[in-house]
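Q: Sequence first, then the predicted structure:
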Amino acid sequence: MLLESSPQNINMPLTLPRLFGWAAQQFDTKAAIREAGSDISYRELNDLRCRAGRAFLAMGVGRGDRVAIWALNSAQWIVAAAGAQSVGAILVPLNTRLQGSEAADILRRAGVKLLLTVTELEKGEPLAMLAEHALPDLQHQILLPSAVTGSVEAMSWDAFLASAAQADDAKFIAAERAVNPFDSADMLFTSGTTGKAKGVLCSHEQNIRVFQSWSATVGLRSDDNYLIVNPFFHSFGYKAGWLAAIISGATILPMAKFDKRSVLETIQRDKVTMLPGAPSLYEMLLNAPERSDYDLSSLRLGVTGAASVPVQLVRDMRDILGFETVVTAYGLTESTGVVSICRPEDEPETIATTSGRAIEGVELICAAPNTGEEVPRGCEGEVWLRGYNVMQGYFDMPEATADAITAEGWLKTGDIGVMDERGYLRITDRLKDMYIMNGENVYPAEVEKVLYGVAGIAQVAVIGVPKAPQGEVGMAFVVKKAGSDISAQAVSEHCSQHLARYKCPFYVEFVDILPMNASGKVLKTELKILAATLLSSKK
């Protein structure tokens, strides 16, 4: 029997293993995951989760151990994550676009004990890319199902699941019951302005409470068919994706790689009702010449954010793509993924020009960065929040945690915003230099560090510049060393060898000098003015 009440009104279990057990009882034979024409029911999903949990125990994984997943969206990703969390392990999702050196740095600093991956990702074969790096804590490597055979030997997914038979059922039940709502459930890595990745710890309770509230606010229902294009390594695909779907009893349709035609085909074939994504996703669908060849009438709910949203896009999503409900939201990894959200009844102008108001139970202010005092409504200030969604802290980085969270519990986001009299927030700038490409955060300091490794570069500065449909892309301003004949192509090739693709600058511009202030700091505001001039001349 499906529950028709809002998820916010249900006494929800507050650990992942209990949540999966609860969902199996509530939704039983209803499809939890539909992939490649095959359904996994909620009861079957819970059984798989328990089997994976026993397999992790058989591998020696237990409470507090770190388990990483470096793979594209799939049913196995969900089963592996839930299985690991069921024995008290901490999930560490890895961005599928990372280079081997970037992934190895995270695995090493997180002390990951077991890695689940695939035979092929964007940058090559993951295990081969890791082979040259020292990973002293990594004891096991599991290959999720793949049509390609990897060159590095590892245990198969089927063999991993079969190892569950070696685990004692009583020990698994005890481990499952020992998981506490306040235990860390995951560690999502987010780069800082220094370019060093930080592992953000969030608890089981935080994840479930935040996305119970999120699901109720956006109106996610048990009869929804939820197409998840957003990657599972990101909060948008993981927490606002499959976790929210399980909380609500929706059917999960994982998509491994974004492909416009595949999205259109899936919407028509599986009667997709829920389709969240960055604004560029909807713009691609609106601009697709073949869109009229597909029946998109099932679309009901769209949730976007991560970039500025034109008012016309919100109208087009409703009028052309047929969405009944469109909302925008704002969040960051340190806030368990959500800070504020618009409401379905808000006007298109509000949805497009603001990030909504704070979720229930969370305080939100715009503060004077130096004093922490709230600025008057309508004035710019740093966005601060306080509540149950504030991260537990950065893993093994107490000083960075203390810098981010005040003694009074306020999380300083580093974003600049304006709040109106209704409590609706508009993000206007970033204290950090971060820019967002296709929903992915890019930190210029990290890119600049790589570029300084290029022979022939004397100075470099990277900024984000607007470009449709990505939202923003990188522009690198490069000062050559005397006598250097380095080309833009050489700069781009170096980046592609050392950085994930979304971090690579889209534009490379050579300049004689970089604008600097008296203390020698690059004036990126002036670079933005120069970039606007250069981009206008390229049109």
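A: Alright, I've got the coordinates. What you are looking at is a predicted structure, and each value in this text was computed from that prediction instead of being measured. Residues are numbered from 1 along each chain as shown.
Q: For the rest of this, base every contact and every neighbour count on C-alpha atoms.
A: Fine.
Q: now the helices for the stretch 251-400 of the chain?
A: Using DSSP state H, counting those that start in this stretch, the helices found in the stretch 251-400 of the chain span residues 260-270, 279-287, 311-319, 348-353, 398-404.
Q: So for the fourth one, what gets flagged as buried?
A: Which is helix 348-353. Across helix 348-353, burial judged by 16 or more other Cα atoms under 10 Å covers Pro348, Thr350, Ile351, Ala352, Thr353.
Q: closest to Ala367 among the residues you listed?
A: Thr353 (20.3 Å; Cα to Cα).
Q: if I pick the closest one, what's in contact with it?
A: Going by Cα atoms under 8 Å, 6 or more residues apart in numbering, Thr353 touches Ser308, Val309, Pro310, Val311, Arg426.
Q: Look up how far Ala75 lies from the residue nearest to the spatial centre of the chain.
A: Nearest to the mean C-alpha position of the chain, by Cα atoms, centre = their mean, lies His234 at 1.8 Å. His234 sits 16 Å away from Ala75 when distances are taken as Cα to Cα, to the nearest Å.
Q: repeat for Ala82
A: Distance from Ala82 to Ala75, by Cα to Cα: 11 Å.
Q: A further structure is provided below for comparison with the first:
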Amino acid sequence: MAVYVGMLRLGRLCAASRGVLGARAALFRTWQEAKLQSVRPLSSREADRTSPLPIGGLSYIQGCTRIRLVSKTVGQCLDATAQRVPDREALVVLHENMRLTFAQLKEEVDKAASGLLSIGLCKGDRLGMWGPNSYAWVLMQLATAQAMELEYVLKKVGCKALVFPKQFKTQQYYDILKQICPELENAQPGALKSQRLPDLTTVISVDAPLPGTLLLDEVVAAGSTQQHLDRLRYTQQFLSCHDPINILFTSGTTGSPKGATLSHYNIVNNSNMIGERLRLHLKTAEELRVILPSPLYHCLGSVGGTMTCILHGATLILSSPIFNGKKALEAISRERGSMLYGTPTMYVDILNQPDFSSYDISSMCGGVIAGSPAPPELIRAIINKMNMKELVVAYGTTENSPVTFMNFPDDTVEQKSESVGRILPHTEAQILNMEAGTLVALNTPGELCIRGYCVMLGYWGEPQKTKEVVGQEKWYRTGDIAMMDEQGFCKIVGRFKDMIIRGGENIYPAELEDFFHTHPQVQEVQVVGVKDSRMGEEICACIRLKNGEKTTAEEIKAFCKGKIAHFKIPRYIVFVTDYPLTISGKVQKFKLREQMEQHLNL
């Protein structure tokens, strides 16, 4: 279940929303406009063509500052783009047959934001969006949120409003909500009083009249009146770029998700830096057609995708409600997509479509891969097989808005396959010895820490957990183990919590995963540590083979001999068909570890 939380800000609700725009709330017409309204494309023409180098042989680097930071809201950025390229396509939702220009999108967002004001939502209220990728999502968002149970999210942030479709496939959203909120069925629309969810008063249905709910079309229509539009204009003047706009929940790869609260300043500037690094300002309209199969409640979709497109005037094309590799290829071919966003798992699925070669992907030139470590062999396959010469690897965390390291489009294939690129502007990074807390030498693993405009405001309602990761000097501890080389390229070795300690030896799963991807029969692999009474932990490789391939554990171990250190050869080889994933497509290694220990009777 994915619920997105956005902060409601009276002026263009989405644009300044302090509330929680549920997992897809940010993308709703009114809501999105509300958020988009505060967004304005950055005008800097200077490309970030060079990156600073580490100094003194230590793993510390500071990004350049030639590109100015922007003190604009999301709504202001949308306004600017709509004025600059009003007739360019802004949003294409293929599964809903929906197309809007930037001028039309701005108009719809204004009406939606006005409509939300008209039904009593105020500055500081949180609105949740719940459902798959859709036009409503885009309108209601521009900020993302991540996955978790509905009641947990709604209670955590005190959602006042929730927006969702009646159902998607077998998911009956209304019926699920009634289970935790039985008062809904007999409630007056807009005046819900729930015992378990005391903050929730307004429930909005996207596509069907339902007892106790308002219909989204009616809310938008109410916002079309001059009176409500005037009120919207009035409230906009009180918005600040430092106001919170989104509460994005971490993906829960290592445990319970936390709500990272981001401001307009966070996401507007990060989106601008992403677009500058991609050199979107140098591209033609035909080269600015972004295919987005990633979920909108994830930072890669909401900030890297939606917000970056809004800022730089690119066309955002949603290929399907949920990820579908075949639909992504169809969108590239049909819409002449030039760029593609996705996680490693998504790219693996796209490349392995049985009819991959039948699609016309000649319009492709680049894209972004992010969300989890990408094996070098996969990077090379994407560049060569999908015509994506300008593919870049991006690294970041939800808490950092999200991207902090990223390749340049013209980096070499080796630089892209062996690193996550170089530091973004206005961002500092340091790698520390995990025990001593001191800077490590270059090419030495340690914990990666980030400081700058991109660091979140904090975890919603959890000041203690915020203090655990953001120190007094405002460094954010990522929990990722990384190395930095002399040119400032960063390589993610793994998660500190995922590191395997076998008989006193530190073993990084990402290193072994990269190695196993060189095996011709392996499609995907995840390495975890499982408990062992003698060694403390043993290595377990969970391998997904390519279609039609067969091999044995003994053959896999034989492949390892002489190529990697003996102590790094996994004791256990388990062949699997899938992995436990978060809704955003990341592997939940803590669950995989539990599954393997149970499977191996440990």
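A: It's in. Given the structure is predicted, the values throughout are model-derived calculations rather than measurements.
Q: What residue in structure 2 is paired with the residue nearest to the centre of structure 1?
A: When structure 2 is aligned by TM-score structural alignment, His234 of structure 1 is paired with His298.
Q: and if you look at Met129 of structure 1?
A: In structure 2, Met129 of structure 1 lands on Ile176 (TM-score structural alignment).
Q: and that match, which of the three is it?
A: Secondary structure assignment for Ile176 of structure 2 (DSSP: H, G, I helix; E, B strand; the rest coil): helix.
Q: give me the number of residues near Asp259 of structure 1?
A: By the criterion of other Cα atoms under 10 Å, Asp259 of structure 1 has 11 neighbours.
Q: Comparing the helix ranked longest in structure 2 with structure 1, how large is the average distance?
A: What stands out as the longest helix in structure 2, according to DSSP state H, is helix 102-118. Compared with structure 1 after fitting, helix 102-118 of structure 2 deviates on average by 0.7 Å (mean Cα distance after the TM-score superposition for structure 1).
Q: Just tell me the aligned range of stretch 383-400 of structure 2 in structure 1.
A: Using TM-score structural alignment, stretch 383-400 of structure 2 corresponds to residues 318-335 of structure 1.
Q: what's in contact with that stretch?
A: 188, 190, 200, 218, 235, 286, 296-297, 299-306, 314, 317, 337-344, 351-352, 354-356, 389-391, 393.
Q: let's see 6 Å
A: 299-305, 317, 337-342, 344, 351, 355, 389-391 (Cα atoms under 6 Å, 6 or more residues apart in numbering).
Q: Check stretch 40-59 of structure 1 too.
A: So stretch 40-59 of structure 1 is contacted by 20, 24, 28-33, 79, 82-84, 86, 161, 163-164, 167, 172 (Cα under 6 Å, 6+ apart).
Q: run the last query once more with 7 Å
A: 20-21, 23-24, 27-34, 79-80, 82-84, 86-87, 160-161, 163-164, 166-167, 172 (Cα atoms under 7 Å, 6 or more residues apart in numbering).
Q: Which stretch of structure 2 lines up against that stretch?
A: Going by TM-score structural alignment: stretch 40-59 of structure 1 matches residues 100-119.
Q: Met484 of structure 2 corresponds to which position in structure 1?
A: Met484 of structure 2 maps onto Met419 of structure 1 when the alignment is built from TM-score structural alignment.
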